[in-house]
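Q: After the sequence you'll find the predicted model.
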Amino acid sequence: GRVTLVPHDKCKVVVNGVTITGKTELQHSDRVILGSNSTYLYVGPPAQRTEEDLSRYDYDFFQSELAAAEGFGVDKLGTVSTGQDRADPSVLAVFHDYIKLMPLVEEVNQMSQELRKDLKFELKVKNLALSDSRGHDLQKEITVKVTHETTQQVWVWSKAKFINRKFLMEELYQRFLEGENPAVNQDSDPFWDPVEAVHVGSAHVWLQALAYRMRLEERAELLNSEGLEEAVLLINLSPCFSDGRLFGEDEMVIDPLELLERRVDFQIHIAECLGVKWLRGAVGRGIQIGYRVYDLPRYLYTRPVWESVNPKIEETVHFSALKASYEFLNYLQKNALIVDLWGLQEGCMEMDSSLDGLLLTAEGTVVIDNPKDLTASNVPELYRKLLQMEQETELLRELDRALREENALLKDKLKKWDAGHHESQCPSQTVSDCMLLLQFFLTSTAPGHAEEMCSHRTSCDAELAKALKTFYQNMSVVRQQFLQLKHSRPPEDNLQVLRLFTETQSQMISDFGQQLESAVYKLKSDVALIVKKKREYTAYSKP
């Protein structure tokens, strides 16, 4: 016989993870979900049955299949452990939380519809790496996005808040089923929340350039919790003097430790946001940008901008580390500035954009890297001693290497002399050779020779540093050309403008290739010259 299933009116019926709207014939082992969580396994007539183990079709299987049909699975969480075929346990835990919350969200949506609350609930997976300054792939967590379908206002609830509210919603819904008036005052309504700012997306802007006193002009993509672009942020990080004048390329340093215990100033300039999707979603919306630098006690926020898809912000904050610590320099080299995009809604409270509560210098700059007790901190002094010891150790290694080479040479000469090779040579010549070797052996260990070796090594290091500095300067130009190529967009309709755009792009690509090739060739030439000089010096130093 045949068994068919027909949804009645607006009833939700799911077969094998797919919602059906019309008459559907069931097959053996089909999975059926009626409503939000009433699950059934259809077992067909004996003629259709196989030896398949039906015990695997448990409740989790039904929900996993439903999640997969909606485009959500373990593989979407990113997830497989290195070198293994199974997912990370923490990711599996998030996935199981997700599929367990799915029927609860469906129930809440049905209650909202029947109670005419006009609220839509959606499950979201938040990647905590968005809030980590090192960009590590940390654990993920489940959140619930709540959207008012009339006003398009948005809230984001935690998993715990959603579960707690669901119990209160069930009580209200039960009274509705019993014929009572479901209307309650606002404070007692589990569906209501005050309007608040919503976290829309985040971007990582790496600070390493500041550790070398290099300027960074970044077009950072602000990504939401699903990794999709919400906007593009134009932000500049600029090292500067204490009075705000920007550094030139000559102020760049090769080693960040050159800045240890010195004053370090830089500016963060947020220019504008491009293509903010949040502002396209509804009227009466705005944005604010927030970030926090190193050890500041709170986040800094830009002034709010309302109802502009490409809002111009143009705000600059000057930061000063009065006596840069090793920890601060390490922070610049290994961490990123987390820039958060916050969505404002009509009626919500704006975030404080002032500098109140922050320590400021006499020039009005924000103080960072401010240890509580400078006199008690002996880390910089210890670090200087460590650097000095490393330099002395390197010099001793050079001397030891020279001694070993000369010692091996002397042993070889003595072996030849002992083997009777002295008979074919003039004895006086052999003795003379040995004396010359001994003299070189002694002079190579003398302080003057050691100083000469150290001086030559310092000279090579200086030349290499100069070559690298030139390379960095050339690459900054190359990087600007690359960013222009990356973010240029072709016109959509005008064919003539498209042809002009193609020609311009071709020229830009050609210029980019030439500049990159020139920078690399210059670096290779400089390094080759340094290596040649070092080899010549080594050959000259040998007897």
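A: Right, received. Where do you want to start?
Q: Every contact and neighbour count from this point should use C-alpha atoms.
A: Noted.
Q: residue boundaries of the strands in the stretch 151-300 of the chain?
A: 154-158, 198-206, 216-223, 229-240, 264-274, 285-291, 300-301 (DSSP state E, counting those that start in this stretch).
Q: where along this structure do the helices fall?
A: 59-69, 89-114, 159-177, 208-211, 277-280, 326-334, 379-418, 427-444, 447-487, 495-541 (DSSP state H).
Q: now for those, which one comes closest to residue 51?
A: Of all those, the one in closest proximity to residue 51, counting by CA to CA, is helix 59-69 (18.9 Å).
Q: With respect to burial, which of the helices of the chain scores highest?
A: Greatest average neighbour count among these goes to helix 208-211 (a mean of 21), per mean count of other CA atoms under 10 Å.
Q: hold the first one in mind and look at this next one:
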Amino acid sequence: MNGGTTTIANPAEPNEEPKKFAFDYSYWSHDSFSEQEDGLLVPDGPKYADQARVFEELGKGVLTNAWEGYNSCLFAYGQTGSGKSFSMVGYGVNKGIVPIFCDQLFIGINQKKDEGSKAEYEVSFSMLEIYNEQVRDLLNPSSNKKGGLKVRESPKIGFYAMGLKQTPVQSYAEIQDRMDEGTRNRTVAATQMNATSSRAHTIVGIKFTQKSINDAGQEMAKTAICNLVDLAGSERAESTGATGDRLKEGAAINQSLSSLGNCIAALADKSKGKNVKVPYRDSVLTKLLKNALGGNSKTIMIAALSPADINYEETLSTLRYADRAKQIKNVAVVNEDPTEKLIRELKEENQRLMDALKKGGLGELKDDDEEEKQHMTEEEKEALRKELEEEMQGRLRDTEAEMEEMKKTWEEKLKQAQSSAGNGGEREKKEARKTKPHMYNLNMDNQLSGMIFHLLDQTSYKVGNNKADSPPDIVLNGLSIQKEHAAFCNEDGKVFVEKSSPEAKLLVNGEPVISKVELDHNDRIMFGSNHLYVFQHPDLQKANPNKYHVVTYEMAQEEIAQKNGFDMSDKQNTDDKLLQQDLIDMIPSVEEANAMSEELDKKVKFEIVMLSPRARGLQHGRTEVCVRVRNLECELEYVWDKDKFTRRKYLMQEMYQNFQEGEDWQLPDEKDPFTESPDTQVQIGSAHVYLQSLAYLIETKESALINNYQGQEQGLLDIELVPCDDKGKELSEADDIFVEDPKDLIGRSLNFVIKIPGATGIPNKYKDVHCRYKVFLDTVDNETDKMGGSVSLEFRHRKYFNYKVATSQLVDYLSNGMLSIQVWGVQQSKQSPNAKPMNTKMMVDALKTSGDNAQSSSLEKTAYILQVAALKKQNQRLEEKIGQVKRIVEVAERHNKSRVQTSVLKQVLNAPTVKLSEMAIAKVPLDEENQHTCDHQPSQSSSVCVLM
């Protein structure tokens, strides 16, 4: 960023000319800042743009427009995680544009009043979200019937959300309360479980009216509508499920953002004089932003960018998106009309609608729809007439309601809003948090943390769900929350917590609560599967302020992972850090899936497992977090990768939501997110064999262990590696094709055969057993035939590989690489027809009793298994090397050699097979240099003086 210029370079093409984009402002906020004790981020130099500077140069313009009576819109666009919400809302003391705008608006109003202004100032606040193309009023959730609010169109104001609550406010503190309320409703309205599972576009609306008397004694009303929009983040195709089940939320977001892009492109063309139609009607988002994008509004767009090189394509797309948007030219006018004129125009609108209804409604078709009208059948015209009639009746009701609203005085509106909001107590509670014990929520989204809090200053509090016989003091709804879940008691300033039900899941600092526990300041409390809170005791904090530190969601989840046996110690390795972050993300998700399975009685249990690169058939890579899915009824298990589990979890949440709302939630097996098709192929295990023998053109036969992802033996796989000529004829040791140095193969023809005769010991619960493997640069798996469920299988597989010219890469692959062969099959159900019926919870408890619930997912256990296997292999290799050294000594003594060349010794020690070792040892008697004495000493002193 340099002034108004943003430059982006392609990391994959360092010689390519960087691309430059010119904007009004370009801000850098990735680094070059320091954090003060209160958390405020301040610049270390001129490069960093803090929140105050962004508001001064962008938000202040919106504020000025509002005072002058212009409609304004400011929206943030960019990919997920690029910083849109931070710029718009901010976090903690680093307030974003929205809160600063609201604060400065009331500061200006108070200044005007102090200066003696006789004008009346009215501020109304609204907050809505667009979730899955549905509009939801976040300040009046009871109005959000199925399908959300209806989007209507009026000739006067364009598209609007019918019935959206406009709340009069008199101070910035009231706006803060409304924003807190709206954020909480957005969280609950999403899935009633996990706030971050719902992603939506959020629109904060500020209606600012200034009433004054002009020179003619006429009342003038100057109104400005400001829309501050935090768009949901765009995502890469793979993160929205392009390779499998697509997430409903991601599809809706991409659809609306795509429609927004189409509107921006059309408006940019229109600004150049082209006659194009702007597709506002393609999405709810573009309907509501129609006026902001191409109408009576001054609009600012913030394009948030990621500096990461892996996001180059997305960042470039965002820059192009913004470059098109800046070409749009809007014509904004001051919204200044006498109040009576507005009422008269509404009456005229009413009359026009009534006349249209009497005429049948077809007159409402716009000019650009006339051609379509001429080609309609009578049935289509009648259907359209009915549709328009319903729409007009809705408009008629809306305009009548708006007229009644206009006739109310501001004082009446304010009084009505204050009586319905009932938020006076909320502010008192916020003040009480400074002196009294309480707890507040933690959320994966930092902006949602601290939005919910409960005071704990009374003698006792009961915690439970809303189905309890008597309403609990603290209501928590969602997964694994019992009717009577927990209880708090305050005894002489000390706060204790305990379980109220044996079935209740309650953790304090990651440890399960068994008996009554005294709470300390900053203790972390987990209720059920996903209600995470921090306990705060101001008196304890004041007594020892240096003892306590800020608690974050990541810290709390890391603590839970640690207590579950995962190694969460500080890691310097990047792969280990990524692995830990995946664990922090996955542990609560797996807990949530298990809780849903129990409540819906799906008889499925989920567990975290670690898959090493070798277990996935790779030589390189990092260990990945996956999910083991166990069908407890049929004794089947599958392994899902992180992306598949995440996609399925969203569908599980939708199913659970329908269950909670009493709707039809059951799905057929092929659509049920908890089930897997019985014909799904699973990886039984993998076997590995080193390819080094082929680099010396030596035949190898080996029975390799087949180990599953947990390191458990699943059988033996016979593998043969045989060099051959260019016609596919197999060559043996008698053909004498051995090479001393694999590099001698470079440039020559190299041919070999890989044979998999069969396997033994594979559990008979599998059918259609077969092997898959790739060699060198193969992009498609080589596969054996599928065999039945027998303990002894005969694949009789033979694959010929011909390389006309061996490259250095191929030789290096054979010299240092290994062949990984995965064994796959289809599981057969073990469900017994005489089995005692059990629900999911009973089955899970039975697993715990049988000891089959060990933490196979533990990093420590995984590391231990690998370490033991490595030590066994090391020990075996060392014993072989000792034996080879003894053979050298025997041969040297037998031939009265006083010295062995280092090259021979190196070949012996590095030989991958006994045959190669013997061939190297055979060179010892031929060494002429061995006739010399060692270190100039008589050779009789020792038959072997030095091994070099």
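A: In hand now; what should we look at? The structure presented is a predicted model; accordingly, all values stated were derived computationally and were not measured.
Q: Can you add distance to residue 318 of structure 1 and give the helices of structure 1 back as JSON lines?
A: Shown next, in JSON lines, are the helices of structure 1 (distance: least, CA to CA, whole Å):
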{"stretch": "helix 59-69", "distance to residue 318 of structure 1": "48"}
{"stretch": "helix 89-114", "distance to residue 318 of structure 1": "41"}
{"stretch": "helix 159-177", "distance to residue 318 of structure 1": "39"}
{"stretch": "helix 208-211", "distance to residue 318 of structure 1": "13"}
{"stretch": "helix 277-280", "distance to residue 318 of structure 1": "29"}
{"stretch": "helix 326-334", "distance to residue 318 of structure 1": "16"}
{"stretch": "helix 379-418", "distance to residue 318 of structure 1": "25"}
{"stretch": "helix 427-444", "distance to residue 318 of structure 1": "53"}
{"stretch": "helix 447-487", "distance to residue 318 of structure 1": "23"}
{"stretch": "helix 495-541", "distance to residue 318 of structure 1": "32"}
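Q: Of these, which is nearest residue 47 of structure 1?
A: Per CA to CA, nearest to residue 47 of structure 1 of these: helix 59-69, 24.5 Å.
Q: Residue range in structure 2 corresponding to the closest one, please.
A: Using TM-score structural alignment, helix 59-69 of structure 1 lines up with residues 553-563 of structure 2.
Q: cool, stretch 430-443 of structure 1 as well?
A: Using TM-score structural alignment, none of the residues of structure 2 align to stretch 430-443 of structure 1.
Q: from the chain's centre, how far out does that stretch sit?
A: In terms of CA atoms, centre = their mean, to the nearest Å, the centre of stretch 430-443 of structure 1 is found 61 Å from the chain centre.
Q: for stretch 31-50 of structure 1, same thing?
A: Counting by CA atoms, centre = their mean, stretch 31-50 of structure 1 is centred 46 Å from the centre of its parent chain.
Q: In CSV, list the strands of the stretch 151-300 of structure 1 along with mean neighbour count and distance to residue 447 of structure 1.
A: Listed next are the strands of the stretch 151-300 of structure 1 as CSV, based on neighbours: other CA atoms under 10 Å; distance: least, CA to CA, whole Å:
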stretch, mean neighbour count, distance to residue 447 of structure 1
strand 154-158, 18, 70
strand 198-206, 22, 45
strand 216-223, 20, 45
strand 229-240, 22, 42
strand 264-274, 21, 38
strand 285-291, 22, 54
strand 300-301, 22, 56
